[in-house]
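S.K.: A structural model of the following input is requested.
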Amino acid sequence: MTHKQKAEQSITQPSSLSVPFFWPLQYQQAMIEEGMKVASDNIKFVSEEMKLEHDLTPKLATPNTLRLDLRTMALREYGKPVEGNIPTLVDAPHAGHTSMIADYHKGQSLIETLMANGHPHVLLTDWKSATPDMANLEVDNYLEEMLTVIEDLGGKVNLVGLCQGGWVSAMIASRFPDKVNSLVLAGAPIDTNAGDGPIKNMAQESPMSFYEDMVATSGGLMPGRYMLQGWKNMHPEEHYFKNYVSLYEHIDDPEYLSKEESFESWYENPIDLPGRWYLQVIQQLFKENRFAKGEFVGLGRVLNLNAISCPTYLLAGKDDDITTPEQVLAAEQLISTPAKDIRKKTVPGGHIGLFMGSRTLRETWPEISQWIAKQ
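M.R.: Alright, predicted model coming up:
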């Protein structure tokens, strides 16, 4: 073989020495690069997890103004009054979380959906966290402030009650039927004896001393963090494992992180409740079911659901384990609204999805909004 042929062979057929020598170096470099990516992701994950747990505060997604600043709530105003138009008042849940659930995220907001479907003037009860001087407030105090809001809006509203805001709305409609033009009860526990959900069972099986002790050891308040821990423990795998896995898998997805931050700013920042109010609700509504039985006294009178005769829409979640569908839909048999003026719907999903789920906001709430606008 000539020198030229040997040279060509060295070019076209690499030496066998290059195989064991080159590939380990390439593999090592790949490991370094992958290791750097893992390290980077780990740093992002820890930083984001700390942010989600500790650094976020709830913010309403849609521009609004403060119309009233009351003791129990700030009344948020969206849009402006329109002559001849009855305003729509959204009574947000008052069960340990802020009212952000009704105005969660741009493109995923009940307030936004209402305004886009026939409601130029929408109001939201933005409930305040209870302070020690509010420990002795009762249900009546909250009904009084709801009445103040309605009077400030002209004396008549379309009332949209979400979860516990639903039974408050139903109480207002029972006590002052002429002030409610239409009523929407979404995920609202009206008949708390109906169905077989974990909240019903816990309320009925746990002695009052259990709830009284929690309030007594917290200076007369029911701390939101206690309730948050209870909700998490209902689905421990989801809250203590799946959420972290999902966060890690989407650590480089800005859209996912934006929505996750919105959710956690709401979920991880619970509000405190007046202890006396809380114990009254547990005893009289969830243990004794007085409202559904026509035995609850509100603002000096026994409240009877049969006094409600306005058009009513009942919305329930098929898999709702906070307020089972039976607790919502039972209202149909308790109010006096004619059958032709009652709408009812059970949609896929759980409790929170009724108010902030993208599917329900896209497929169901536009229909409800348009129905309200026709009343």
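
S.K.: From now on I want contacts and neighbour counts done on CA atoms only, so please keep to that.
M.R.: Fine.

S.K.: Show me what the biggest helix by length in the chain is packed up against.
M.R.: Using DSSP state H to define each element, the chain has its longest helix at helix 18-50. If you count contacts as 3 or more Cα pairs under 8 Å, 6 or more residues apart in numbering; DSSP states H and E, helix 18-50 packs onto helix 243-249.

S.K.: Now do the helix it packs on: which elements does it pack against?
M.R.: Using 3+ Cα pairs under 8 Å, 6+ apart, helix 243-249 sits against helix 18-50.

S.K.: Please pull up the helix or strand immediately following the helix it packs on.
M.R.: strand 65-69 (DSSP states H and E).

S.K.: Tell me the helices and strands packed up against that following strand.
M.R.: strand 73-79.

S.K.: what's the neighbour count on the closest residue in space to N64 that isn't next to it in sequence?
M.R.: Leaving aside its chain neighbours, N64 sits nearest to Y78 (4.9 Å; criterion: Cα to Cα, 6 or more residues apart in numbering). Y78: 22 surrounding residues under other Cα atoms under 10 Å.

S.K.: roughly how far apart are Y78 and H121?
M.R.: For Y78, the distance to H121 (Cα to Cα, to the nearest Å) stands at 6 Å.

S.K.: does the residue nearest to N64 really touch V122, like I thought?
M.R.: Yes. With contacts counted by Cα atoms under 8 Å, Y78 reaches V122, the gap being 5.1 Å.

S.K.: re the thing from before, I'd like the distance between the residue nearest to N64 and W277.
M.R.: 29 Å.

S.K.: Also P311?
M.R.: 29 Å.

S.K.: before we move on, what about L56?
M.R.: 28 Å.

S.K.: now do H235
M.R.: The gap separating H235 from W277 is 27 Å, by Cα to Cα.

S.K.: Comparing those two, which shows the higher neighbour count?
M.R.: W277 (20 against 10).

S.K.: doesn't N141 make contact with the more buried one?
M.R.: No. With contact defined as Cα under 8 Å, W277 and N141 do not form a contacting pair (9.0 Å).

S.K.: Can you report how many residues lie near A307?
M.R.: Count around A307 with other Cα under 10 Å applied: 18.

S.K.: next up, for comparison:
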Amino acid sequence: MFTSPFQDYVIDAAQRTVLFWDVMRARGNQYVEHTAQDAPHVLSYDFEPVMAGTDLPSPVNYGLVRIEPPKGVKVDEAKRPFVIIDPRAGHGPGIGGFKADSEIGVAMNAGHPCYFVGFLPDPVPGQTIEDIMKAEVAFIEKVAELHPDASGKPTIVGNCQAGWAAMMLASYRPDLCGPIIVAGSPLSYWAGVHGKNPMRYTGGLLGGTWLTALTGDLGAGKFDGAWLVSNFEGMNPANTHWSKKYNVYKNVDTESERFLGFEKWWSGHILLNAEEMQWIVDNLFVGNRLPTAEVETTDGVRLDFRNIRSPIICFCSHGDDITPPQQALGWILDLYADVQDIRACGQTIVYAVHPSVGHLGIFVSGGVAKKEHREFASNIDLIDCLPPGLYEAVLTEKTEDTPDADLVATDYIARFETRTLEDIRALGTNSEEDERRFATAARVSDVNKGLYQTFAQPWVKTLITEEQADLMMKIHPARLEYTMFSDKNPVMGVVKSMAKIVRSNRKPVERDNPFLVAQEQMSDMIIRSLDNYRDMRDNAIEALFLSIYANPLLQATVGLSADEKPPRARPGRSPEHIELVKRKVEDLKARISHGGVREACIRAMIYIGQPDSAADERRFEFIRSLRKGVPGELEAFKLTVREQFFMLLIDESAAIAALPDLLKGHADEIEQGIAFVRQVASTGGEPSDAVKERLSEIEKVFNTALCTKR
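M.R.: Model (predicted):
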């Protein structure tokens, strides 16, 4: 029977409409079922409970589980364990192990035992952010206790809001953690560039954190995470109000499973204690006190990122409008004057900036998991052994022509290239005028919160009951859009019946149908319109914030004098730390001639490789292959590398001149040592001329020492 393109399109569009609403019905039912669980999560792995935060002296709603490897995957108990901490930012736990190609998946495929820190939807009454930090400390202690023979301390992975939590616990207990990976995590909350990053202005335009206090009071002491989810969705109205659902409607025959899988996590709204959320906005989002070491625990410990002794890996993206690179990396500029300052703290900082992936894609995207997260997991021991300094992770696809490709098990070659603070500044920084604006907004926030807590909060708390708060939570728009389309709505029963009929008579239209093409054009126009609205809104928000908080009268009113430069000073070094560094330098100078062939070879390798300004994973894998199975070898190698690096840094000429002293009495090992150094230098491709020149210099030193003995 002949039908026109219009008739074909109408039939297809009508069928897709019915099936779309049936997907919405399934989404609603999924939401109702998921939120009814005692411990809802979206982990796709089996797990074994290890430790419950509710059993701790200061109980919290967090818990530690061990992930069971799926069939065909074996973990090596001798490898350092990975601990993935999920963000408690409005959603429930599990996104770090949402699917096979995830942070948990790539860590286990690399042979590492995996643990997961999740949480229940309701907080324990009275729990605080500090209680949670100390609970996570207890969890990491437990993991380390379960793996006493592991090659290194546990690797901590903190996604989004869990990133600053991981940095806090590592600052509180620097001895506890191995490398720390913070993915899409905001750490410097005022940072950004003009024309982008409008979310950082929101707190100032709302008058500060008094509104958070009001929201917590309206929740009878609980802050509804649905408000946080709504804030995220408001950033991209085109996706929230059109693209996400239109994509389901357009591809309803194939898209429903992926959509429902993601929505299971996205709709898993959780609660926080009002005090928890207030601490977060006061100290982080508006106050921005954490990256300048202004936060102190109740037991008197100042949370200073400079105290962290583990390598810190910051992964961010230019496509992330929630945590742009400036907010993920700006803390480095807040704390350090230059790279020498980083080295003086004995710290190793590695960063990687993805060109385009969005915020959620940083820890949800399968493509990112198979590339960046897999490379971090595969090279975690190399990162742990990097000398102190600032590095960028550069990943190059492996090809048939790649030298020594057999040393690398993944599809990419990882190089960690040295960088300076100018490379971080090149991403964009605040001017001094912008810093003054944000400092003004923070002080206005404190004033408004004080006014609210003094004059309005007692009345609000008196008027709001738990029953009223529960009702307001249930009718929140972010929840209603799920429940009203579930089977609790009797109308959806008709949709279910119609969808069954449509599936048995489905007639999809051809992709070149002119009316389907017109539909796509209309969709593109709607997206452009919503994007234009977003851009106009964001530009207006920025202009309004900048003009309000640039007002000299307002700045003076809140106590910012005109000659106060900068308004947020970099925290200084304590006299104790300066004296400690001085003593360490003196100790290293005194021991510059101490050691043997091992120390001489490592010092030589560092010296030879300095012109390349990069650490190549192939060289590390070659070194490790020779020492595989030696107990404690990784930690010993790491400590020796750091010591020899600092000796070269303090006095390079003296360190090289002292090599013959290290080689004395080891004639039988010298030939083997220089052969080893030569092999490392040539691994990964033809050495540069500068490397060859230094290698020749070192060969002369070793050969002279050998001839002297003969």
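
S.K.: ok, now which ones touch the counterpart of L66 of the first structure in the second structure?
M.R.: Under the alignment (TM-score structural alignment), L66 of the first structure maps onto P49 of the second structure. Residues in contact with P49 of the second structure, defined by Cα atoms under 8 Å, 6 or more residues apart in numbering, are G63, L64, V65, R66.

S.K.: so what's the third one closest to, chain neighbours aside?
M.R.: Just to be clear, that refers to V65 of the second structure. P49 (4.3 Å).

S.K.: With the first one instead?
M.R.: Nearest non-adjacent residue to G63 of the second structure, counting by Cα to Cα, 6+ apart: A52, 4.5 Å away.

S.K.: Name all residues that make contact with the one you found.
M.R.: Here A52 of the second structure is in contact with N61, Y62, G63, L64 (Cα under 8 Å, 6+ apart).

S.K.: Excluding residues flanking it in the chain, which one is nearest L695 of the second structure?
M.R.: I608 (5.8 Å).

S.K.: State whether that neighbour and V691 are indeed in contact, as I suppose.
M.R.: Yes. Between I608 of the second structure and V691 a contact is recorded at 5.6 Å, counting by Cα under 8 Å.

S.K.: For stretch 154-174 of the second structure, grab the matching residue range in the first structure.
M.R.: Stretch 154-174 of the second structure corresponds to residues 157-177 of the first structure when matched by TM-score structural alignment.

S.K.: Residues contacting that stretch, please?
M.R.: By Cα under 8 Å, 6+ apart, the list of residues contacting stretch 157-177 of the first structure reads 86-95, 143, 146-147, 150, 179-190, 298, 301, 303-310, 323, 355, 372.

S.K.: same thing but at 7 Å, please
M.R.: By Cα atoms under 7 Å, 6 or more residues apart in numbering, the residues outside stretch 157-177 of the first structure that reach it are 86-95, 143, 150, 179-190, 303-305, 307-308.

S.K.: Pull out the buried positions in it.
M.R.: 157-175, 177 (16 or more other Cα atoms under 10 Å).

S.K.: before we move on, back to that, show me what the residue nearest to N64 of the first structure aligns to in the second structure.
M.R.: In the second structure, Y78 of the first structure lands on I67 (TM-score structural alignment).

S.K.: could you measure that match against V597 of the second structure, distance?
M.R.: Taken as Cα to Cα, the span from I67 of the second structure to V597 of the second structure is 43 Å.

S.K.: Could you pull out the strands in the stretch 251-400 of the second structure for me?
M.R.: Counting by DSSP state E, counting those that start in this stretch, one finds strands in the stretch 251-400 of the second structure at the ranges 271-273, 312-317, 348-354, 389-397.

S.K.: can you check the second structure too?
M.R.: 47-52, 62-67, 82-85, 114-119, 155-159, 180-183, 222-224, 271-273, 312-317, 348-354, 389-397, 412-418, 614-616 (DSSP state E).

S.K.: Figure out how far stretch 316-332 of the first structure is from the centre of its chain.
M.R.: Distance of stretch 316-332 of the first structure from its chain centroid, counting by Cα atoms, centre = their mean, to the nearest Å, is 16 Å.

S.K.: I meant stretch 281-293 of the first structure, not that one.
M.R.: That offset, for stretch 281-293 of the first structure, works out to 23 Å (Cα atoms, centre = their mean).

S.K.: Give the equivalent position in the first structure for F98 of the second structure.
M.R.: Superposed on the first structure with TM-score structural alignment, F98 of the second structure falls opposite Y104.

S.K.: Name the nearest residue to that match, sequence neighbours excluded.
M.R.: In space, Y104 of the first structure is closest to A61, 5.8 Å off (Cα to Cα, 6+ apart).

S.K.: right, and that neighbour touches Q108 too?
M.R.: No. Counting by Cα atoms under 7 Å, Q108 is not a contact partner of A61 of the first structure; they are 9.0 Å apart.

S.K.: Number of residues surrounding whichever residue in the second structure pairs up with T148 of the first structure?
M.R.: In the second structure, the residue paired with T148 of the first structure according to TM-score structural alignment is A138. Residues lying near A138 of the second structure (other Cα under 10 Å) number 17.

S.K.: what's the answer for E467 of the second structure, then?
M.R.: Considering only other Cα under 10 Å, E467 of the second structure is surrounded by 11 other residues.

S.K.: Give me the distance between it and G219 of the second structure.
M.R.: Applying Cα to Cα to E467 of the second structure and G219 of the second structure gives a distance of 10 Å.

S.K.: Check E633 of the second structure too.
M.R.: Distance, E633 of the second structure to G219 of the second structure, using Cα to Cα: 54 Å.

S.K.: Which one of those two is surrounded by more residues?
M.R.: G219 (25 against 13).

S.K.: how about the nearest residue to N289 of the first structure, chain neighbours excluded?
M.R.: N289 of the first structure sits nearest to T192 (Cα to Cα, 6+ apart), 5.9 Å away.

S.K.: which residues sit in contact with the one you found?
M.R.: K200, F286, N289, Q327.

S.K.: My guess is T72 of the first structure contacts W127. True?
M.R.: Yes. Look at T72 of the first structure against W127 with Cα under 7 Å: they come within range, at 6.0 Å.
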